[in-house]
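A.B. asks: sequence first, predicted model second:
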Amino acid sequence: MIFTRPISFRSIIAGKYLAGVTLIVIALLPTLLYVFTIAQLGETVNNLDIGSTIGSYAGVMLLVLCYVAIGVFCSSITSNQIIAFLLSAVLCFIMYFGFEGFSTVIENDGLAFLGLKYHYESMARGVIDTRDVIYFLSIAVLFFALSELSLKIITQKQ
């Protein structure tokens, strides 16, 4: 039904993507209260490592961008919501843990660089490197583009 409207695929995907990102960001906002509480309750007040805290939050936000893009892609290739959820959970797991695990199996440390975990852990240390940011954004854009391509292929088959 949505394909009968004069709305571009990019607009449909962007709407779903922004809704998912907004929902998760709103869900994460209350966790900032914990940061303030921990800073105040420490042995020395305001002795919290702000660099790693900001890096962790920035990394989580970039992970959210990737995970939502993966979820939107998975929902674009199937009409069943349960299959889309399971597929996106598996893909997110593989993107986070899979490359590191596979790199230890074949004893190639360079393969771990392709995983989300490597780049997130770098940011969680408090080092916000442009290579990590570009990596996360490129993964999100890749899955966004794959979602658009998937919708185009599905509508051409109909």
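C.D. replies: Received the coordinates, thanks. Numbers count the residues shown, from 1 in each chain.

A.B. asks: only C-alpha atoms for contact and neighbour calcs from this point on.
C.D. replies: OK.

A.B. asks: in contact with the spatially most central residue of the chain: list those residues for me.
C.D. replies: By Cα atoms, centre = their mean, the mean C-alpha position of the chain lies nearest to residue 66, the distance being 2.4 Å. By Cα atoms under 8 Å, 6 or more residues apart in numbering, residue 66 lies in contact with 136-137, 139-140, 143.

A.B. asks: second structure for comparison follows:
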Amino acid sequence: MLAVFKRELFSFLSSAMAYITIGIFLLACGLMFWFFPDTSILEYGYAEMDGFFSLVPYLFMFLISGIAMRSFAEERKEGTYVLLATRPLTDMQIILAKYLACMVLVLFSLLPTLVYYYSISQLGLPKGNIDTGAVIGSYVGLFLLGSAFTAIGIFASSITKNQIIAFAVAVFLCFFAYSGFDSVSRISALEGVSASLVNLGINEHYQSISRGVLDTRDLVYFITFVALFLGLTKLAIGGRKW
């Protein structure tokens, strides 16, 4: 499993696509956070990163879908998955190796944004006037959100040979999982189950963790969500092998 993880990670790092995708993500974060008037922290005037943490989930949908789209789709297209499947590894070990490789790249994408926290801390009056606890909670929430989106991206890549289709399916599923349940809950005919529908969406649990409070229910939700989509990926791969 470690060999597959290293192979997948080095394959990502040796391709220009990974650097381009991460570079576009960081560029978009920088432009929205510092330069665009509607979202700029300089225009906002308060030493907090709430605007940043509300924007990143939507950028994550494209970043993570772009990273994960090649996981299985490229293997199937080039026929190399047959060689991978002959190794003494279970389907779940292969899936976890690819999943963890994608998560390392997501973590690499988040680390440079810590510069924003330091910059705002220095710009605040007085210096250091920023709610560090809320920022830490929000970063934990982003990491968990990234884990959920990565599981969706891996699943989307496992059901098609075309990377573009995998990317489109992953973006749609990420968007629906994040904000689709909130939109559906506003339908008047579903008013009686609106609270349950909201709890099914990722946004509710992400916002809860972003307040700086780590609730066990939120952690269980993300773990269950990831396990569900990795299980669906295993079914997709196992069905083709059969």
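C.D. replies: Cool, got the structure. Since we're looking at a predicted model, the values are computed, not measured.

A.B. asks: related to what we said a few turns ago, what's the helix or strand where the residue nearest to the centre of structure 1 lies aligned against in structure 2?
C.D. replies: Using DSSP states H and E, residue 66 of structure 1 sits in helix 50-77. Mapping helix 50-77 of structure 1 onto structure 2 (TM-score structural alignment) gives residues 132-159.

A.B. asks: end to end, how far does stretch 115-135 of structure 1 reach?
C.D. replies: 10 Å (Cα to Cα, to the nearest Å).

A.B. asks: mind listing what's buried in that stretch?
C.D. replies: 115-120, 122-124, 126-128, 132-133, 135 (16 or more other Cα atoms under 10 Å).

A.B. asks: which pair of those residues spans the longest distance?
C.D. replies: Greatest spatial distance among those (Cα to Cα): 115 and 126, at 18.6 Å.

A.B. asks: residue 136 of structure 1 corresponds to which position in structure 2?
C.D. replies: The equivalent of residue 136 of structure 1 in structure 2 is residue 222 (alignment by TM-score structural alignment).

A.B. asks: what range does stretch 53-71 of structure 2 cover in structure 1?
C.D. replies: Using TM-score structural alignment, stretch 53-71 of structure 2 lines up with nothing in structure 1.

A.B. asks: could you find the counterpart of residue 110 of structure 1 in structure 2?
C.D. replies: The equivalent of residue 110 of structure 1 in structure 2 is residue 196 (alignment by TM-score structural alignment).

A.B. asks: for that match, what is the enclosing helix or strand?
C.D. replies: Element membership for residue 196 of structure 2, per DSSP H and E: helix 194-200.

A.B. asks: now do the buried residues in that helix.
C.D. replies: 194, 197-200.

A.B. asks: chain center to that helix: distance?
C.D. replies: Mean-position distance between helix 194-200 of structure 2 and its chain equals 21 Å (Cα atoms, centre = their mean, to the nearest Å).

A.B. asks: ok, residues contacting it?
C.D. replies: Here helix 194-200 of structure 2 has contacts from 181-182, 184-186, 204-205, using Cα under 8 Å, 6+ apart.

A.B. asks: same question for stretch 83-95 of structure 1.
C.D. replies: 67, 70-71, 74-75, 77-78, 115-117.

A.B. asks: do that again at 6 Å, thanks
C.D. replies: Residues from elsewhere that reach stretch 83-95 of structure 1 (Cα atoms under 6 Å, 6 or more residues apart in numbering): 71, 74-75, 115-116.

A.B. asks: do stretch 47-61 of structure 1 as well
C.D. replies: Contacts of stretch 47-61 of structure 1 (Cα under 6 Å, 6+ apart): 39, 120, 123-126.
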